[in-house]
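pasting the structure only:
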């Protein structure tokens, strides 16, 4: 059983995505029906929708959209990781409007904003509020920003964090050494988890299983099997692979794990972290 903790859906007739015009390969609708067809074939039995950095005025609409998918008979959808603006004075009121039967976590993409945004006192106060709501906070940063992520989690010791995409390693640029050092430091914080999701997107087009192995193995070594989860990062993973290929790579990389270890990564940790 796999729970996919990182699915993006694009519904341009309902929601506005300002950034999509700059990524031609992704600038189309990505439907839940198409995703479910593949997901059921490859062993995914539940999924969380990850916010798609839509226009701020459409955040509520995106969560409503996910709720509708959850309500479909036999749906794989288990909930939404909602966008939010912790830097805003309206964030506390926004959090109070959330339907926690739908919203299971929060994310603010940090690599598209100034580096100092997450260092502000209001931002950190609101991330602490997110934790008080019982919601985990997904951290989406570039490799060079991992020290900023460390500062944020140190400022919010009672909030559960999930580091997206293994910390976006610069695999194509062979940035393993610096990345590994930052990951080792971040993993010392017990309230931080790591998401092994779609890292084919950060490799060169001719990547192989062995290209990705050191990154996945270092994440598991640092965080342990009890603090790692799996995600597809579909459709972003399709920039350099397919969803089927990413699943096949994952299965190969964890082939030597015990049944308990596999279950922790593939679904049990996700069920605990997001209460699904």
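Yes, it's here. The model shown is predicted, which means the values in this text are computed figures rather than measured ones.

From here on, just use CA atoms for contacts and neighbour counts.
Fine.

List the residues that contact the closest residue to residue 226 other than its chain neighbours.
Using CA to CA, 6 or more residues apart in numbering and skipping the chain neighbours, the partner closest in space to residue 226 is residue 264 (6.0 Å). Each residue near residue 264 by CA atoms under 8 Å, 6 or more residues apart in numbering is listed here: 225, 226, 228, 229.

part of a helix, is residue 264?
Yes - residue state for residue 264 (DSSP: H, G, I helix; E, B strand; the rest coil) corresponds to a helix.

Please tell me how far it sits from residue 77.
Separation of residue 264 from residue 77 (CA to CA, to the nearest Å): 20 Å.

start to end distance for stretch 24-39?
Using CA to CA, the span of stretch 24-39 from its first residue to its last is 24 Å.

ah, wrong one, I meant stretch 246-263
For stretch 246-263, the first and last residues are 18 Å from each other (CA to CA).

just how off-centre is that stretch within its chain?
Going by CA atoms, centre = their mean, to the nearest Å, the spacing between the C-alpha centre of stretch 246-263 and its chain's C-alpha centre is 19 Å.

One more: stretch 225-240?
On CA atoms, centre = their mean, the centre of stretch 225-240 falls 7 Å from that of its chain.

Mind listing what's buried along it?
By neighbour count, with 16 or more other CA atoms under 10 Å as the criterion, the buried positions of stretch 225-240 are 225-240.

residue ranges for the strands of the stretch 1-150 of the chain, please.
Chain-ordered strands for the stretch 1-150 of the chain, with DSSP state E, counting those that start in this stretch as the definition, fall at 2-7, 44-50, 77-83, 103-109, 137-140.

take a look at this one as well, against the first:
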């Protein structure tokens, strides 16, 4: 079964996205399941994981409601307030829904690079680990050292690094200091067996006109570090369309990976990590 491990859906009228303004051009319109399902069908993709795009509890409720009418939505990664003492109870409420699998704070938009390590957030990280829920890490290269510290603190926390850690493909030269630091950070994170990585967003991190050759060094690093059973392909649709087409990214990614890895990277890893089509255990201590 093929799975797209990361995409977004939104309705402009909900008005809690913040970042989504008319300045975003073609993205400033509704993106709903009816727009996305034909794209998946064209590539024989059976399930997709929908990820929060707004920092609100209402966003999580909205995404969960979409799964009720659209079975192809295999899992929801929502949002909670990590600093709220009531968040463990909120997680329990969301976990009553069979498609709720985890949360994602919008770390890349937080000015404090070490925000993840704040003491007042520890209760939420512990609650996620106890409940077997995942933490989607929306980081940039500047956050690598902090995330390494975080996963050391919470060794049972299930972590999915979003978008390859967002390397600056358009600006870096392979083998320079920035590339090497990213490679070292991702390799260190991969030493933790609870940390997974999404092969996504390389097109939007690259200059226009990218090819398979553009991404080959990055894919090699990630496949070597995480292996196919902890690497999962994702489109990041519709953000992807800022600098690429679904079809092109899907086929380039498949061409870059050995055929022997396809079953895992394009399906089995995401199915296992997000427990798609499974009952999610609620192992509350």
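Received, thanks. Since the structure is predicted, the reported quantities are computational estimates derived from the model, not experimental observations.

need the contact list for residue 202 of structure 1.
The neighbourhood of residue 202 of structure 1, defined by CA under 8 Å, 6+ apart, consists of 168, 169, 170, 171, 172.

Mind picking the two most distant members of the residues you listed?
168 and 172 (10.9 Å; CA to CA).

out of the two, which sits in the busier spot?
Neighbours of residue 168 of structure 1 and residue 172, each counted by other CA atoms under 10 Å, are more numerous for residue 168; the result is 22 against 16.

What residue in structure 2 is paired with the more buried one?
Pairing criterion TM-score structural alignment: the partner of residue 168 of structure 1 within structure 2 is identified as residue 166.

How about that match, nearest residue that isn't a chain neighbour?
Ranked by CA to CA, 6+ apart and with sequence neighbours excluded, the top spatial neighbour of residue 166 of structure 2 is residue 140, at 5.1 Å.

With residue 47 of structure 1 instead?
Closest to residue 47 of structure 1 by CA to CA, 6+ apart is residue 4, at 4.5 Å.

Near residue 97 of structure 1, how many other residues are there?
Residue 97 of structure 1 is flanked by 10 other residues according to other CA under 10 Å.

Now do the same for it: its match in structure 2.
Alignment of residue 97 of structure 1 against structure 2 is given by TM-score structural alignment, with residue 93 as its counterpart.

Next, count neighbours for the residue nearest to residue 47 of structure 1.
27.

For residue 159 of structure 2, grab the count of nearby residues.
Other residues near residue 159 of structure 2 number 24, with proximity taken as other CA under 10 Å.

Name the SS class of it, please.
Secondary structure, three-state DSSP: residue 159 of structure 2 is strand.

Am I right that it is in contact with residue 133?
No - under the criterion of CA atoms under 8 Å, residue 159 of structure 2 lies out of contact with residue 133, with a separation of 9.1 Å.

before we move on, back to that, matching the residue nearest to residue 47 of structure 1 against structure 2, which residue comes up?
Residue 4 of structure 1 maps onto residue 4 in structure 2 when the alignment is built from TM-score structural alignment.

Tell me which residues touch residue 248 of structure 2, please.
Counting by CA under 8 Å, 6+ apart, residue 248 of structure 2 touches no other residue.

tell me which residues in whichever helix in structure 1 runs longest are buried?
With residue count as the measure and DSSP state H as the assignment, structure 1 has helix 209-223 as its longest helix. When burial is assessed from 16+ other CA under 10 Å, helix 209-223 of structure 1 yields the following buried residues: 211, 212, 215, 216, 218, 219, 220, 222, 223.

returning to what we had before: output the contacts of residue 264 of structure 1 as CSV; include the columns distance to residue 203 of structure 1 and secondary structure.
Written out in CSV, the entries for these read as follows (distance: CA to CA, whole Å; DSSP: H, G, I helix; E, B strand; the rest coil):
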residue, distance to residue 203 of structure 1, secondary structure
225, 24, helix
226, 26, helix
228, 21, strand
229, 20, strand
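
Just give me the closest of the residues you listed to residue 107 of structure 1.
residue 229 (15.9 Å).

For structure 2, just list every one of the helices.
With helices called from DSSP H, structure 2 shows them at 33-42, 57-69, 87-95, 122-131, 144-153, 177-190, 202-205, 212-226, 246-256, 262-263, 269-273.

okay, those in a markdown table with distance to residue 17 of structure 2 next?
Compiled in a markdown table, the helices of structure 2 are given as follows (distance: least, CA to CA, whole Å):
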| stretch | distance to residue 17 of structure 2 |
| --- | --- |
| helix 33-42 | 18 |
| helix 57-69 | 9 |
| helix 87-95 | 20 |
| helix 122-131 | 23 |
| helix 144-153 | 25 |
| helix 177-190 | 29 |
| helix 202-205 | 20 |
| helix 212-226 | 30 |
| helix 246-256 | 23 |
| helix 262-263 | 34 |
| helix 269-273 | 26 |
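
ok so, going back, roughly how far does the residue nearest to residue 166 of structure 2 sit from residue 238 of structure 2?
Here the distance between residue 140 of structure 2 and residue 238 of structure 2 works out to 20 Å (CA to CA).

ok so, going back, so the longest helix of structure 1 corresponds to what in structure 2?
Applying TM-score structural alignment, one finds that helix 209-223 of structure 1 aligns to the residue range 212-226 of structure 2.
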